[in-house]
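S.K.: For reference, the sequence and a predicted model appear below.
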Amino acid sequence: MKNFLLSFLVFILLINYIPHVYAIEEKPQIVGPTAVLMDFTTGQVLYDKNMHQRMFPASTTKILTAIIALEKGNLSDIVTANDDVTKIDGNAMYLVPGEQLSLEQLLYAMLLESANDAAVAIADHIGSSIEGFADLMNKKAKEIGANDSHFVNPNGLPNENHYATPYDMALIARYAMNNETFRKIVSTMHYQIPPTNKFNKPRDLWISNKLIKPTSFHYDGADGVKTGYTVAANQVFVGSATRNGHRLISVIMGDEGANIWSDTIKLLNYGFNNYNLVKLVDKGTIVTYAEIGKVKFKLPLVSKDAFYYEVPKGEENSIKSKVELNNDINAPIKKGTILGFLKYTLDGKEIGSVQLLANETVYKNSIGTYYNESKTNVVKDHNKIMTYIEFFSGLLVVLLAALLWRKKKIKAKSKYIFTK
């Protein structure tokens, strides 16, 4: 019995030392004609199905509308609805011309229940007109990097000149999810707008995202983003989910019916099951030291930014790093000066780099001694002292030279007198 227990314990210990081997799952087969799965932190694409194909974005357009409103307006702004809010088809909160709501209330109506009239009221308020707001949308899209998209309205109603790609929508969603207020709104289950000056009943708003709602498609960690549908666009969904600090952004455009939800779940599962987000260096980490001068004064170099990378599970230790410093690093050096790079490779291919900055200001005095920033005041005092020393040393040399010259002259004169 003792031998059996001992063997069993040895077996358990050996199992713990066996390295885990991961096999990447085959890419999921989804019904939707176009899709992309993107890592939120790095922007890496983990799955691509025609991600650069132009499609109608439908109401996922409102992601861009919302972020412009959040950046250019204030949540407490009072917005007065114009007559054009009654001329919009599709989902609505049934605004009345002259009705006043806060920008925050309109954002909830637009993002939770996809109210097209709320989007129009926001556009009129921020851009003065639909056309003016569309200009802001296209400018913002280009700033984000969504270069293959074009917008003509704030709600996504069909128009041949209103299009986007799954990749561009992922970039826009990634940008939007950096905004705390946006994240709060798109993950809110229910919101109520109290009676207004034109509407005597409260409006109850419920989220349309079935990954967040308690439905058969509920997904653990789902925290955004926006649904969309028109006959021309078919089903469109931009999703977000976070697990253990690891957020993924999914986009599917042109899908059929409930497939939009099952396809999204397939994408998210593929990402979470097969990839890990690895932090390779944190911002401000001392990476190496630059040796300055013949005395090899050591200046600490720190990473300008943090660096993350998505890697297939099991390959976390396959990433290699290499420090490359500038040539001829000489003092004086100001803190924050770029002095090199920390470069990362995976399977021999460079995957990114981080700038290395001087972590201190370095001085060099006249006799070749180096001082760092922590002794800045000492350096200044030292330099003053050295200046005085150099001045008086020079003065002493001049005086000695004058004395020697005078002595030599007197000696020569004495010799002349004696000879005569």
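M.R.: Thanks, I have the structure now.

S.K.: For the rest of this, base every contact and every neighbour count on C-alpha atoms.
M.R.: Noted.

S.K.: Centre of the chain to the helix or strand where E324 lies, how far?
M.R.: Under the criterion DSSP states H and E, the helix or strand holding E324 is strand 319-325. Centroid separation for strand 319-325 versus its chain: 22 Å, with Cα atoms, centre = their mean, to the nearest Å.

S.K.: can you map out the helices along the stretch 101-250 of the chain?
M.R.: All helices of the stretch 101-250 of the chain, identified by DSSP state H, counting those that start in this stretch, fall at 103-112, 116-127, 130-144, 166-176, 180-186.

S.K.: Would you check how far apart the closest residue to H162 other than its chain neighbours and F40 are?
M.R.: Of all residues not flanking H162 in the chain, F151 sits nearest, at 4.6 Å (Cα to Cα, 6 or more residues apart in numbering). According to Cα to Cα, to the nearest Å, F151 and F40 sit 23 Å apart.

S.K.: got it, and L396?
M.R.: The value you get for L396 to F40, if Cα to Cα is used, is 69 Å.

S.K.: Any idea how many residues pack against L95?
M.R.: 23 (other Cα atoms under 10 Å).

S.K.: Also Y275?
M.R.: Y275: 20 neighbours (other Cα under 10 Å).

S.K.: Next: Y371.
M.R.: By other Cα under 10 Å, 20 other residues sit near Y371.

S.K.: next up, a second structure to put side by side with the first:
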Amino acid sequence: MKNKKFKRILSGLLCAAFIVCQTLPVLATDEYGDPIVTATPVPEEVYHTDYYKQPADTDSIEGWVQGPQIEGESAILMDMTTGTILYSKNADKAQYPASITKIMTALLGSESLKATDKFSMSETAAHGITDTQSSSIYADTGEEFTVEQALMAVMLQSANEMTLAIAEQTSGSVKKFVELMNLKARQLGCTNTHFNNPNGLPDEKHYTTANDMAKIARAAWFNPTFRKYCTTGYYEIPSTNKFSETRYLLNHHKMMSGQAYAYDGVFGGKTGYTEAAGNTLVTFARRGNMYLVSVVMQSINGAYSDTKSLLDYGFNNFSRSAIKAKKEICFSCLPAEKYLIKDYRKCVLFYSMKTPSVALPNDADTASVKKNYSIQKNPAGRPLLTINYTFNGHQDGTARYYPKTSISDLRL
């Protein structure tokens, strides 16, 4: 009886085992008969900085296009023609700029020096930077260069010793040149910038903001001599009196044509990196009638991904449009403004030779743009009638009008 019971139990177990085997997948085996173990690959975790999810400050503008997420702590995208800020994130926060400082150095050199002028490297310029890891073309004391060669070395090779040479040639000393840098920054409307050297090497007293840097870069772009230096992709410095070989300089901005992250429309710019500053990047680009400059600070991976996101955002979502405006305006001055124009008439005639324009989201109408008038001092000449255009409270463009007649005529 027990044998029959045992056989029934064994038969049941064998049937159950057979059913289970039928439902299990057949495992592949290797040449030795061992099962090949496979696993579903786990997607690699994507790293983002603490600032990636922080929304853009410009997202708060009514009717504005929401900005992209970027890794950089500070960034700005500006339409250079109108000065309109299309994107802004922590743009007024002080940051270390690293080598994008050299945009200011190259601008001042372009304004003050003749490209064909020659000079000899001083001992302090050639060997004034002791950091052996510093970017350099290894210029030697007494070596002769032209100003163009020096500025190409500054903008393409980021040569730090050549910034000292440009400083000395421009102002007589690095100290006086730094004073000139800070004066120029104030003249351009920078409010939180202090330069302490012409190259951007680490210094606690050397800082700027993305907003201020955009103002500097915009002013530099409108200098045709500077544009030549920042948009050149390749340059050669032939043998000199101290160095027998040709120096080959390649622009380090990887979004230029033919480079690793080439982007349609990018003209050039300036890269920067120190451990304290992280990656900093200034980029000039154009599509159609839109000229953009982007500044990214305290970023990673060269800031190229951030810059691409910003340029895509600007070119895809905004356009520049002309504003209907009179060529001449008869403006009634307020009593407090009369001392500026030195005239006691109630109405003064102002004129402009340019058609003003604004940069707006693609679906916005220029009819929604508001304007306000003001009389402003003009350090370069006669006072100006300035028209500021705004879109839902956001500065969107400016027009300048000049007095139709001279001050001496107004007094008659």
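M.R.: Received the coordinates, thanks. Model, not experiment: these values are computed from the prediction.

S.K.: ok, back up a step: ok, now how distant is the aligned partner of the residue nearest to H162 of structure 1 in structure 2 from R186 of structure 2?
M.R.: Per TM-score structural alignment, the equivalent position to F151 of structure 1 in structure 2 is F195. Distance of F195 of structure 2 to R186 of structure 2, computed by Cα to Cα: 11 Å.

S.K.: Check S299 of structure 2 too.
M.R.: S299 of structure 2 is 26 Å from R186 of structure 2, by Cα to Cα.

S.K.: Show me how far the lengthiest helix in structure 1 is from its chain's centre.
M.R.: Longest helix in structure 1 by number of residues, with DSSP state H as the criterion: helix 376-419. Distance, stretch centre to chain centre, for helix 376-419 of structure 1: 64 Å (Cα atoms, centre = their mean).

S.K.: Give the equivalent position in structure 1 for A98 of structure 2.
M.R.: Taking TM-score structural alignment, A98 of structure 2 has A58 as its aligned residue in structure 1.

S.K.: Was I right to think its match contacts A233?
M.R.: Yes. With contacts counted by Cα atoms under 8 Å, A58 of structure 1 reaches A233, the gap being 6.1 Å.

S.K.: Mutual contacts of the two, please.
M.R.: By Cα atoms under 8 Å, 6 or more residues apart in numbering, A58 of structure 1 and A233 have these common neighbours: P158.

S.K.: between the two, who's got more neighbours?
M.R.: Per other Cα under 10 Å, whichever of A58 of structure 1 and A233 has more neighbours is A58, with 29 against 20.

S.K.: List the residues that contact the more buried one.
M.R.: Neighbouring residues of A58 of structure 1 by Cα under 8 Å, 6+ apart: 155-158, 228-230, 233, 236.

S.K.: next one: A222 of structure 1
M.R.: For A222 of structure 1, the contacting residues are 211-212, 239-242, by Cα under 8 Å, 6+ apart.

S.K.: okay, how far is it across stretch 189-201 of structure 2, tip to tip?
M.R.: Chord length of stretch 189-201 of structure 2, first to last residue, is 24 Å (Cα to Cα).

S.K.: what's the counterpart of N301 of structure 2 in structure 1?
M.R.: In structure 1, N301 of structure 2 lines up with G257, judged by TM-score structural alignment.

S.K.: excluding its backbone neighbours, what's nearest that match?
M.R.: Spatially, and ignoring its direct neighbours in sequence, G257 of structure 1 is nearest to Q235 (6.5 Å; Cα to Cα, 6+ apart).

S.K.: Looking for the alignment partner of the one you found in structure 2.
M.R.: Per TM-score structural alignment, the equivalent position to Q235 of structure 1 in structure 2 is N279.

S.K.: and its match, how many neighbours?
M.R.: N279 of structure 2: 25 surrounding residues under other Cα under 10 Å.

S.K.: Any figure for the gap between it and Y304 of structure 2?
M.R.: Remark: distance between N279 of structure 2 and Y304 of structure 2 (Cα to Cα) = 9 Å.

S.K.: If you tally nearby residues, what's the number for the equivalent of T81 of structure 2 over in structure 1?
M.R.: Aligned counterpart of T81 of structure 2 in structure 1: T41 (TM-score structural alignment). T41 of structure 1: 18 surrounding residues under other Cα under 10 Å.

S.K.: for K213 of structure 1, same thing?
M.R.: Residues contacting K213 of structure 1 under the criterion other Cα under 10 Å number 17.

S.K.: Please apply the same query to the one 3 residues further on.
M.R.: Using other Cα under 10 Å, S216 of structure 1 is surrounded by 9 other residues.

S.K.: and the aligned residue in structure 1 for T163 of structure 2, what does it touch?
M.R.: Under the alignment (TM-score structural alignment), T163 of structure 2 pairs with A119 in structure 1. A119 of structure 1 makes contacts with 62, 65, 106-107, 110, 154-155, as judged by Cα under 8 Å, 6+ apart.

S.K.: Let me have the residues you listed in TSV, extended by distance to E324 of structure 1 and neighbour count.
M.R.: Below are those laid out as TSV (distance: Cα to Cα, whole Å; neighbours: other Cα atoms under 10 Å):
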residue	distance to E324 of structure 1	neighbour count
K62	44	25
T65	43	28
L106	51	25
L107	48	26
M110	50	28
P154	47	29
N155	49	29
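
S.K.: would you list those in CSV and tack on distance to I249 of structure 1?
M.R.: Shown next, in CSV, are those (distance: Cα to Cα, whole Å):
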residue, distance to I249 of structure 1
K62, 16
T65, 18
L106, 25
L107, 21
M110, 20
P154, 22
N155, 21
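
S.K.: I'm done for today, thanks for sticking with me.
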